[in-house]
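> The following block contains a protein sequence and its predicted model.
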Amino acid sequence: MFRRWFDSFLSFTFAHTTPSMDLSSMSAELKVDGTQAATRISTSSRANLLQYLNALARENAAYYHALVATSSGAHHDRYAEVLEVLSTLCGHIPEIDRLADRLMQKAYLFDSPGVEGNGYRSLVACLDACLMKLLESNIYMKEHRESFYFRLPSCTRDIKSFVDVLGMMRAILQYGERMLNMESETEAKDLFPRNGSELIDEWLVNVETLNQKCFFGSCTAFHFCPSIRMSLQTITTGLAAFAEKFRSLEAEHAGSGPQALGYLTSNLLASRKFMLDPDLKAQELVSSTRDLDIRFCKAFWSVSESRFFEPVHWWMLPKCELAREITIAPEVFTLPRATLDGEEVTIRPASAHFGERPLQARLMSTHLREGQLFIDANDTVTSFKLPDRVLPKSDCLIFHCHGGGFVAQSSKSCDLYLREWARELQVPILSIDYTLAPEGPYPRAVEETFYAYCWALKYAHKLGWNGTRIVLTGDSAGGNLIFGVAFKAFMEGVRLPDGILSLYPPLLAQYTPSPSRLLALMDPLIPIGILTRCLAAYAGLPEPTDVGDVQGAGIPTVSVSPTDTSPSAESAGSWDQLSTSELQGAEDLKSIASSPSDENIRNMEKQKQEEAQAKINATQQGFLFHLPTARHIYSLASPVTSRVSRTVRRATGMVSRGYNGIMSFVDGDDEGATTATQIRPRAQSMANPSAPWTKMMNPLKRYNFATVPTDDALLSPLQANDILLRALPSVSLIASHLDPFLDDSVEMARRLSKLDRPVKLDLVSHLPHGFLNFLLVSEEARLGNQLAMERLKTLLQFDAPNLPTI
């Protein structure tokens, strides 16, 4: 329905455009039937949107080009900067259009049956969000540029920020296209490349070294819904302040970095600095998430459990009559074997790495039930005031494992949604506090959660449960562990759970590229550096040493196609330089001398000043805002953006046959020296344009993931064989389209579907990984939580669910 409406709207726009057009109806978020609906822009609509954006950018560029001719000093530099940004934007559009179209043509091959969603679609969705931001900014510039209150530098910064994002998205999409071309030719159509694939080497060399800075400044969380975006901007500001203090304390005394959270006043003061300077915040975030060790992740992710948030939990969360920590003592006991009558299975406590230890857990129940008074291993009655009424034992129990990247958080951090579940479902919930990595790497957490599961089966009467139905659920890392519990229960012959609900789980504990894991480059919660460290810590890999700098790290680099020729050796390495060969339809372009003499330059400047006033009116009249046809838009030549240095600022020459000739401007240094750029003839085909210009960084520390087993189902459930997968009960998976671990859920659903196993995959829109932690600030997150509760009702065999639309 939305696609038809969007196509009709754009068609009407091109036929009846007015200067006062309002873009509010093209917002990326749309309310449908009172719920948040995902905007899925069709290929034809995206092409129209890009044409519209291209026309707007060129119209704005023409306006400021006319002002460049008659301005000087600071105003001249300001107008030149606008032209440079807009010309860079126009240069990206043809390749962006081709890449998006290519990915969407083949994305359906990687969908789970009946569900449109995978990493390729998500990359294009992020691109669409960036394009909408650029469209809004360009319309704002066009409609307000002559207003007295219009601030050109501010508007230019906004557009430039998203142009930088667009350039980085272009590089990401090109790598995505590379993955698509290789995997779409295989029979399996895997979202994760096979072991030994050259894609892995390309990921390590090219992708992880992309500079993420543009994603963590003023454009932070641009692809999420507004409520989440505001929260993440606050979180990233706090994270930058915390990282700065962490570094400071570590420099003073090694090992004292985690104490940074205790310096509340200094952290708040530092936050002001990062709020006023988004670029400074971005630099701190990129540096800290790539360089600091796992202790930094553990400390910051545990902030939700600090005493600062206890009043929030007390006042705003649902009340539970029972929400207590219990200790599961290590003991050996037996359970009846699930397959054969009369036989028993011996269950032993977890012992990996450091022997047997007591295990902590939390039992939650909205109302006290029979048996829950006797919750200690020695059947000691707890000492608290008895309620007026004790309910009978429940038929159902929810067995829960918390998230936190295997390295942080506890069951207490999940109060935000577990209390809601307990109130809505009216069943007891047992949440396990397993040992965290890197102190307790794999297989410690799996062993502990399996032991706790068996303990719950053995001592069901102590949990207010009669043993009828049990459902395993977990979010993030916990979603991985519950699959391990089910697999181990099958291998040991223990009773299997009656259902599994896994929320946004990482099901492949390998540093392996996939389309959705490219999103980690722009994700503020699990950026690529943190993702790598968490997976390595859980797999038990030691901290590596630096691998050294990549060639050209930290400076602009350029990737050029084999057939591309640079106009000059100097300009070939400049940042954001774009060739005229990147747009269609430019013919009969005039050449500009590549090395004019000083006298020629002075003559050119004199002639330009004499003709400037005569040209300005004609130029403005020629660029009155009338949207051209698609053919006319693509007949415009691409701008050539030159580099900016301390002594030389060269901006673009815009060539337009449809708009009467060549427009160019040249701004020299203080002495008037300038360098002209040769405009090369445009290539005839857009099939293989030059790759985008990108800034590179040092590579991440290299963990030896080659030593991690590739066939261990308890470590990576995606690597389970068909026998284990067939043994699973009904499985429900919930993930987000914008989650770096989206492909893990999609691939698991595909495998279970091929085996004809009962599986349900739900994908929510506009939400990040870990969206259940945002229930207090986001209506969309609350809808996601409602969906999770409805899936739990189905697995617990409650009444037919009333599902929300997200």
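On my side now, so go ahead. Fair warning: this is a prediction, and the values are worked out from it, not measured in the lab.

> From here on, just use CA atoms for contacts and neighbour counts.
Noted.

> Just the element for residue 362, please.
Using DSSP states H and E, residue 362 falls within strand 359-365.

> other SSEs contacting that strand?
If contacts are counted by 3 or more Cα pairs under 8 Å, 6 or more residues apart in numbering; DSSP states H and E, strand 359-365 sits against strand 322-328, helix 415-425, strand 429-433.

> got TSV for those, with distance to residue 236 and mean neighbour count too?
Converted to TSV, those look like this (distance: least, Cα to Cα, whole Å; neighbours: other Cα atoms under 10 Å):
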stretch	distance to residue 236	mean neighbour count
strand 322-328	31	16
helix 415-425	21	20
strand 429-433	27	25
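
> Make a markdown table out of those and add distance to residue 387.
Listed next are those as a markdown table, based on distance: least, Cα to Cα, whole Å:
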| stretch | distance to residue 387 |
| --- | --- |
| strand 322-328 | 10 |
| helix 415-425 | 17 |
| strand 429-433 | 19 |
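
> hmm, back to that, now do the strand holding residue 362 against strand 429-433, angle only.
Inter-element angle recorded for strand 359-365 and strand 429-433: 160 degrees (by axes from the mean of the first three to the mean of the last three Cα atoms, to 10 degrees).

> Would you mark the buried spots in strand 359-365?
Across strand 359-365, burial judged by 16 or more other Cα atoms under 10 Å covers 359, 360, 361, 362, 363, 364, 365.

> this is the comparison structure:
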Amino acid sequence: MRLDSEMDHSAVFTALDKVCEENICVLSGPSESPYGTVTKRLVACMRKIRQHGRALEPVVASFTAVYHHYDFDAQTPGNGYRTLVKVLQSCLVHIIHKGRYIASNCRGAFFRAEHNAAEMEAYCSALCQLRALLHLAQRLLHDNAHGELYSSQDADLSDRFVQEYSSMHKACFYGRCLGFQFSPALRPFLQTIVISMVSYGETYGRQQSGIGTAALSLLTSGKYVIDPELRGAEFERITQNLDLHFWKSFWNVTESDILSGFTRIASNPVQVNLTLTVPPESLQLPLASDPTLSTSVSPPVAHWGPGPVHMRLISYDLREGQDSEELLGFSQGDAAPIASPRLPWVQKKPPSPWLLIHFHGGGFVAQTSRSHENYLRNWSKELSVPVLSVDYSLSPEAPFPRALEECFYAYCWALKHCHLLGSTAERVCLAGDSAGGNLCITVCMRALTAGIRLPDGIMAAYPATLLTTDASPSRLLTLIDPLLPLGVLARCINAYAGSDFQTVQPAERRGSLSALGRDTALLLSDLTQGASNWIQSLLDPARTKPPPPHRGADPHRAPGPAATAGAADILHYPDGFEPLRSECHAYVLPTSCAVIRNPFVSPLLAPTGLLKGLPPVHLVASALDALLDDSVMFAKKLRAMGQAVTLTVVDDLPHGFLSLAQICKETQFASDICVSRIRTVFQPPPQT
């Protein structure tokens, strides 16, 4: 069965009903099944799926009748309502395919009854939870203004959304159903990430995080490979009440020399790869309105006073200025691998007229330019441009406005010292993903208020433009997204807002890597211990296995009183329906801090005066990203002001697709779109 935006929704539900009936007839037939109770489970499951399907068909029809009103324009179909319908269809198509297989093979000698029953029960659970999400989306559709995707003025509705998230069962989306909504080529990668995280969570805290812990995690991951239910339950437990420092530690493993070495092998080699440390000195820049006058730009000072700013210069070609003593002076003492710009056989090129300044993603709390090197190297080659990526300070140690101050200072420093970077900076583009996309926009807002030269354009991939837990249809995806659960999103937002601020100046900027050498010394003992733990877990999986919710003969049993306490006060579901509830409730800290609504934190809330005059903004979003509505609403806001803006929505990819650019052709295609938008900034089409 083909699944695309043009298919007839009624055809999907007709096929679903037919396959359910077929399975019920075959499995309940007069001939005795050799599988006993497993057959009964399958019959009960197919009846439940049929019930969900029949209830959902009119709901989907109500969305398809109106969801085009929420698109950016007719040429750019994309918003959270469309996405929820698309995700539901993906789930239904999986069920249809599996149901047809079961009906055709259930009497065969090699039919794996237990496996197929568990698979169908998992998708039945997922369908139940998606039905609940569509009900929540109906409330949004009813309560929000026409064409509005956020209920930012309805705090009560947003609170109810957070409460529902906190109590609803999610493990089914992280086990057998993991990543069903994304491109099939990405599912093995997502499974690897989830298994790695739950394994890392099991060993986290035993010692300093790093390569040693990662090695131990690898060897304890066996049980999560063979038991999807255990994997889903553990991942839900970790993300329900996330330890932010665990999250930072896990993603910082990607910064290690070993793992980043694989990145360098897979990406284009470059002639220049320098990490720079710029001292905190005041800069004098000309005013945009009158270049004969200048203004002073102070170094970053928030929270702990003036401090250096760290950056990485990447250039596929060696260009004039990049081998100067002045530039190399900023990289003295750098222990990171540096491509030598003085090799005699390297031909030096003249400065590029272009300069790309990049701010990396990571939720304002994790990662650096190093973890984004793979696509930055490729961009430098494809665009023939030097790339300056800023390693801004991370939260919670450095909350707002430290990162913004550092990125703005780096932008100003790059304008003043472009001759050292191999560029004349005739045209400058800011590019960033996720949190970095937010910083691209807010740096331009700072430049506007300072009266200095603006960049010639922005390319922001899946940017966070509203740093709140306000409800929107795409934000409902945080219930099922393995890369951006609401618990993770809320903690990153609160860390950046300063809710978890610790008044301490961070140690050495790349200190997160210093522990890796220490951990490597423990690697052999970890391997021994890890091997022992892995063998034990395979012999006795129940030894460390928590009781996942709703397992057993009936995965849809009614939740107990403790699980549903207060749920009826939150939302009223249709008679006879109630979503599955988690036995491990989440605690999501509300994003109620006043800082969150600062326009330099949430540019979607910025008044016209702070956005009028921005350079052309090119937004690249994913239809399956929980932050999709951020891009759609921000693009609409800019267009309504008369600002130049484009929005591209790619299909079937998760948040963070740029970091996955080399995994499959779909992510590479999305990266190519980002490159083409950057090229548009450097080579704008002629005015007609």
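Structure's in. What do you need? Please read these numbers as outputs of a predicted model, since none were measured by experiment.

> before we move on, the earlier item: nearest approach to residue 99 of the first structure belongs to which of the helices and strands packed on strand 359-365 of the first structure?
When those are compared by Cα to Cα, helix 415-425 sits nearest residue 99 of the first structure, at 39.5 Å.

> and the counterpart of residue 196 of the second structure in the first structure, what does it touch?
Under the alignment (TM-score structural alignment), residue 196 of the second structure pairs with residue 238 of the first structure. If a contact means Cα atoms under 8 Å, 6 or more residues apart in numbering, then residue 238 of the first structure has 267, 268, 271 as its contacts.

> rerun that using 7 Å as the cut-off
Residues in contact with residue 238 of the first structure (Cα atoms under 7 Å, 6 or more residues apart in numbering) are residue 271.

> do residue 169 of the second structure as well
Neighbouring residues of residue 169 of the second structure by Cα under 7 Å, 6+ apart: 580, 581, 582.

> cool, now which of those residues survive the switch to the first structure?
Mapped onto the first structure and checked by both residues aligned by TM-score structural alignment, their matches' Cα atoms under 7 Å, these keep the contacts 581, 582.

> Could I get the full set of strands for the stretch 401-550 of the first structure?
429-433, 465-475, 499-503 (DSSP state E, counting those that start in this stretch).

> Could you tell me how many residues sit around whichever residue in the first structure pairs up with residue 414 of the second structure?
When the first structure is aligned by TM-score structural alignment, residue 414 of the second structure is paired with residue 456. Residues contacting residue 456 of the first structure under the criterion other Cα atoms under 10 Å number 20.

> rewinding a little: out of the strands of the stretch 401-550 of the first structure, the one nearest residue 125 of the first structure is which?
Nearest to residue 125 of the first structure, of all the strands of the stretch 401-550 of the first structure, is strand 499-503, at 21.0 Å by Cα to Cα.

> report the angle between the axes of that closest one and strand 465-475?
Using the same axes, to 10 degrees: strand 499-503 of the first structure against strand 465-475 is 30 degrees.

> So what does residue 103 of the first structure match up with in the second structure?
So residue 103 of the first structure corresponds to residue 63, using TM-score structural alignment.

> Its match: how many residues sit nearby?
Residue 63 of the second structure has 18 neighbours, counted by other Cα under 10 Å.

> Which stretches in the second structure count as strands?
Per DSSP state E, the second structure carries strands over the ranges 272-278, 283-286, 294-297, 309-315, 352-359, 387-391, 423-433, 457-461, 617-622, 645-650.
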